[in-house]
Each structure stands twice: as structure tokens, then as C-alpha cells.
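K.L.:
Would you be able to build a 3D model of this:
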Amino acid sequence: MKRLRHYGMIAATALALVSFEADACIRFIYETGTGTYVVGRSMDWMQDPGTDLWAFPQGMKRDGGVGEGSISWTSKHGSVIASFYSVATVEGMNDAGLVANTLYLTETDYGDAKASGKPLISVGAWTQYVLDNFATVAEAVDALSKEPFAIVAPTLPNGSAAGGHLSLADSTGDSAIFEYLGGKLVIHHDPKYTVMTNSPTFDKQLALSAYWQEIGGMNFLPGTIKSADRFVRTNWALNAAPKEKDERLAIATAFSLIRAVSVPLGIADKEAPNIASTIWRSISDIGNKRYYFESSYSPTIFWVDIDKLKLSEGAKPMKLDLSSRPIIAGEASDKFVEAEPFKFLSN
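P.N.:
Reported below is the predicted structural model:
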């Protein structure tokens, strides 16, 4: 009984480190037994955001999507991406193996974009800009640290504020987290940053991680569906998971990790409306350049081999429409069809 009371006090102390309400997406980087890396992610949201998959080729003419003053660029890399409400790229992997995942962050403050004097970019285009332009985490950190644009964040189609932080990973296992807090860009760059969730801000997530490492997951782990608790459980499970050499076992391990911290459909907290069900899960196999997708509304997993997509310059954008919640299994690159790209979130 004394031990239980002790761990109960520890849990209460840990939860007191942060105070927040947020949906609880998770992103992690898993190292396989062959030294390659796999990125796992869950999308947790209060409703189905109508995600489709897209194949965007090299050579696409792009702009920030917010009208006059928008930044413009031409994509250097092709990518497979997941859309969000058909107004944003929320994650993806490019042909160089760079993986980008954007997760909601309540504390986000991009500042006054129009007063910055910089070229503008919609928050919906932020992730795509990175996938289009960079091959490695280090390259992206170097370029984005110079703040070449200011982010405009209109309200999302469901009425929620469009605030998020961006995580990157590449074939070397490098990792970076980008957050805008109080109008300032904060970058955390280190391969050891293998887990990220929504709130709290990443510096507080690191404090949580250090605290719980002293306790040990075999003794006690926090168990709610809030972001901080799921962050702690993911950290522990990721460190405990074996580094599988067999490709199938490595992917199965990554899926087991993300499922272990997923929230069942229909689960919600009326007092904290952003705590929500897991709508879908993805696994980005950087070594094999293969993107796996699992919808909570479907009993199957499918994947896309990037090398089988038409991503060279001159190819047309292509879409895998998931609006009807189709049951797809196996490799699905042949199911993409030509389509006009969605427009990034704007006022």
C-alpha cells in the first residue's frame, strides 16, 4: 500500500508539471535492427477531417496560398502526402526520404504575419513547403532558421484555430521540432528527440520525459488519454521495443507502438473537447521509402511505394480519394488518379 501511495504521489506531481487541454496525436521515430528508421504517427481529432492521399511531383509551381505577398517556389522533390480538410498538407514523405508530421499545438502563436514584412505562407502549406524543398533535417533547419516567411493561420473549416508544430525526420535518424511561441520560432534539433505529442510545448515534454525516466515504466505509467500521459507511455514503449531486423516485424512493431497509445472511436471528453478519437495512423518507412496508412474506419492496412509513383518533373498531381472510406489492402500506388491539387487554407 505504501508503494501504491508513493507512485500515486509521483503521478500527481508529474501531472502538475503541465496544465493543458489538447487532442493527442503522437509522432515517434523507431530505429530498426538494420539501422534504418521508421516514423509512426496517429491523427486524433474531434471529427473525420476528410483525409485523402496525394502524390505531388517535382517541378510544381507553388505559392503560399494567401494571395498578395505569398511566397512562391518550385518543388525540388516529389512527395506522397496526407491532406487535412482538403486545405492543408498535414504530413508526408518526399522522394529523398524526408518525413514531415504536423501535430496540433494549442499554445501556438505565429505572431502578426502581415506586420512582419516577410513573404507569407498559409499554415496549410507549411508542411508541403518543407517536403518540396529539402532532402534532410539539417538542410531544413538551416533554411527555416532564417525564417524566410511568416505563417498566416486562418480558422480551420470546423471552426478550430489552425495552430500546430512541425516535426521532421530523415534517413540518418535526425530529428527536429519547429514551434511558434509568442510569435517567435523555436527549433529543437537533435536525433534524441524521438517522440512528440500535441501540448504541452516541446520543452515541457522533455521535462516530463526526464522525470518519468527516473521512475521506470515497469513500476508505474500514467494512463489517461491526455497528451502528456500518452507522451510518457510512448517514450517508455519505444525504448522497450526490440529493434527488429526483419522488415515485416519492424513495421509490425511500429504499428503496435502507435496502436498502444491510440484512442478508440467514440471517445471524447466534454470538459476538454480537443481530446478526441484516433481517426487514422500512418507509418513512414524511410529506408524503403514506403508510406503505410491505416484508417480507424477500415479493417485493413495499405501502403504506397514512393518509387512506384510518378513523381518526376512533368508528371501530374494524383489523388487517392478516401472520402468513401474504401477498404484498400496491400500496395496502392496504382489506385491514385490525376486530380487538381487542393488549395491551401486561406481567409
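K.L.:
When you work out contacts or count neighbours from here on, use the C-alpha atoms and nothing else.
P.N.:
Fine.
K.L.:
Can you point out the buried residues in stretch 192-200?
P.N.:
193, 194, 195, 196, 197, 198, 199, 200 (16 or more other Cα atoms under 10 Å).
K.L.:
Pretty sure residue 254 sits against residue 38.
P.N.:
Yes - taking contacts as Cα atoms under 8 Å, residue 254 lies within contact range of residue 38: 7.3 Å.
K.L.:
For the comparison step, fold the sequence that follows:
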Amino acid sequence: MAVCTRVLWNSNDLAVLTGRSMDWPESTEPLIVAFPAGRRRDGGALAGVDVVPRNPLRWTSRYATLVTSVYGLGGIDGFNEKGLAGHGLYLQSTDFGVRNPAEPGVHAGMWLQYLLDQAATVSEALALMDGLDVVMVGAHGHDATIHLALEDASGDSAIIEFDHGTPVVHHGRQYTLMTNDPTYDEQLALLAEQDFSRPSRDMPLPGNVNAVDRFQRAAYYSALLPEPRDERQAVAGVLAIMRNVSVPFGAPYGEFGVYNTEYRTVCDLTNRVYFFELTTSPNTIWVRFDDLTLPDGGDPLIVDPYDETMVGNVTGRMTPGLIGF
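P.N.:
The predicted structure is shown next:
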């Protein structure tokens, strides 16, 4: 449920990486959570309340996942053990349509988590959308009007939006950028008005914090990224773009007023490392998925990024804990 930016870098020879910024008018109460496979899920329940009372989707996760949660609703950002990643971003025009109880329903807060739990690739995730009914849910007075960006370790990508209950899908490696309103079709049309694939220092560049300007800046700076020498340089390159499209403190826009960037993440899908940067902390932290011990059906491992003692590799500081999804 967040106003954000997503940038996929799938054109270098080193690794497939994705950056995202989380912009929202208050803290989303994030936790970084590693879930083992074999976890039973209920896509119709939220905080003990049946928000999808008839024919809720229930499943047991096939894959382990590493995600950042939002308000305890579900994962809003992260990837799974197969290298499928996803990111939920705010889209005011989202319309999930009228609930169809003939189809299994999952509330919007668990939509991304379901796909990460069950799919290994973008194509598999899109296949899971057939016959699935996504149901609106709210938290802290805000509806989860989200659209999803997906990518996998091969560099494949997809954007999924809902218009009057119908999913609108853009599927292909070329869909590397996403922000918020207007719809993705309109964003692509606006981008076509200026060829940011050939950036120069004389090219005028939009500098505001609205979704259209951030989309165009992301395109401009993505085209400038040099071939990285190593993972450190690759991650730094993506983070540099995410910092450029972040919303400074106090910058007002949108229907809820001020949307400051709360955090930025980078998913390295080749090396399976998750980087997290809180804007109120000078420390970048990361979790190496392959160093986690996640026995099937076991307890999730959790780390609180607001813990100011966290710095660098925090894989070893993830501890078992309870979480409501």
C-alpha cells in the first residue's frame, strides 16, 4: 500500500538486481522476515477477522521466502528461494472489482506473499492469477490499492494491475520500471515522449517527487549505469538510483499529504541477498538467504530494521519469532 519506485537492472553481465523505495505518510512498521517452506496460509483472514468470508484461498507454501512486511498484513517486498521477487506499490486507480465467491479469494495484503510462496518464475506467478480473486483490504485508514511488479533470476519481468476486476498484465524483460499513478499504459506513453535511453547532460530532466517525474528519472539514471565490477558496485549502482527517486522529508504531494521515503531495498536475485536501507539510519543492512537455516514447517526468522544496533550483514541476528501471516 505504498507510493514507491521499482527499478529492475537485468541488462548487466553480473547479476539481476531490483531496487525499490517505500514512500508512505507514516511508518509501515516493517519487519524483515524469512519464512520456511511448508507454512500454512489463509488468504482470507486478517488479524483474526475473516475479510474474505466465502471461499478464501488457503495454501501451504512451496518455497521459503525473505520479505519485508507491511503493517503485519503480509510481505510487500522480497524474494523466494527460487529467485522470484515481487514488490507491491500504490496505485490509486486499482479496482479489484466485485467479489466473486466462485473463485478462491485472497486479500490484497497477502496477494504478493501467495505468489512468492507458490511460484518459481514470473511465468508461473502469472499462471497462478488464473481464477484468483484479489479482494480489497485496508489498514490504518488506507485501502491496499496496489499493483505488483515481479521479476525472476532470469531477468524476466511483469507488471500486474487491476482495472474493474480484470488483471492487466505487461510481461517481458523490457518492463524494468514502475512507480504509481497513472496506469502503466499511460506511464509508458509519457515515457515515449522523451528518449531517456540515450541520456546526456544537456537533456532536461523532471525533478519533482510525483510518480511521473520519478518514473522518468529512474529511466534516465538506469540508462547511465556502468557495467559493474562486482556485487558491491552493482548494489551501489541500484541504490544510487533509488536514492535519487526517493522523497525527501517534508515534501508534500498526493491525496494523503506528505509521503517521505521510509526505506529502500535491493534484491540481488543472482546471489540471493536482500539489502535494506532505512532513511532514518546511516546503516545499510543485508541478509544472505543461503546462510539462513529454514527447516520446512519451522518458525519464521525475524529482524527489526528499526533496531539501531543493526549494521552490515545481519543474517546471524535473525531470530525465531511470531508473526500473524
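K.L.:
anything in contact with each of residue 254 and residue 38 of the first structure?
P.N.:
30, 283 (Cα atoms under 8 Å, 6 or more residues apart in numbering).
K.L.:
The residue positioned nearest the centre of the second structure sits in which helix or strand?
P.N.:
Geometric centre of the second structure, nearest residue: residue 87, 1.6 Å, by Cα atoms, centre = their mean. Assessed by DSSP states H and E, residue 87 of the second structure sits inside strand 85-90.
K.L.:
In the stretch 101-250 of the first structure, mark out all the helices, start to finish.
P.N.:
Ranges of helices in the stretch 101-250 of the first structure, per DSSP state H, counting those that start in this stretch, are 123-133, 137-144, 202-213, 227-240, 247-260.
K.L.:
And stretch 174-187 of the first structure, what's buried?
P.N.:
174, 175, 176, 177, 178, 179, 180, 181, 185, 186, 187.
K.L.:
what's the mean gap between the strand holding residue 87 of the second structure and the aligned bit of the first structure?
P.N.:
Strand 85-90 of the second structure, aligned to the first structure and superposed, deviates on average by 0.5 Å (mean Cα distance after the TM-score superposition for the first structure).
K.L.:
Take the buried residues of stretch 174-187 of the first structure and keep only those in strands.
P.N.:
Using DSSP state E, the subset of those located in strands is 175, 176, 177, 178, 179, 180, 181, 185, 186, 187.
K.L.:
still on that earlier bit, now, which of the buried residues of stretch 192-200 of the first structure sits nearest residue 231 of the first structure?
P.N.:
Proximity of these to residue 231 of the first structure (Cα to Cα) peaks at residue 197, which lies at 6.1 Å.
K.L.:
Looking for the alignment partner of that closest one in the second structure.
P.N.:
Aligned by TM-score structural alignment, residue 197 of the first structure pairs with residue 179 of the second structure.
K.L.:
Touching, its match and residue 3? I think so.
P.N.:
Yes - using Cα under 8 Å, residue 179 of the second structure is in contact with residue 3, at 7.3 Å.
K.L.:
Need the residues touching each of the two.
P.N.:
Common neighbours of residue 179 of the second structure and residue 3 (Cα under 8 Å, 6+ apart) are residue 89.
K.L.:
Neighbours of the residue nearest to residue 300 of the first structure when sequence neighbours are not counted, how many?
P.N.:
Spatial nearest neighbour of residue 300 of the first structure, chain neighbours left out: residue 329 (5.7 Å); criterion: Cα to Cα, 6 or more residues apart in numbering. Neighbour count for residue 329 of the first structure, taken as other Cα atoms under 10 Å: 14.
K.L.:
show me what contacts residue 329 of the first structure?
P.N.:
If you count contacts by Cα under 8 Å, 6+ apart, then residue 329 of the first structure has 300, 301, 302, 303 around it.
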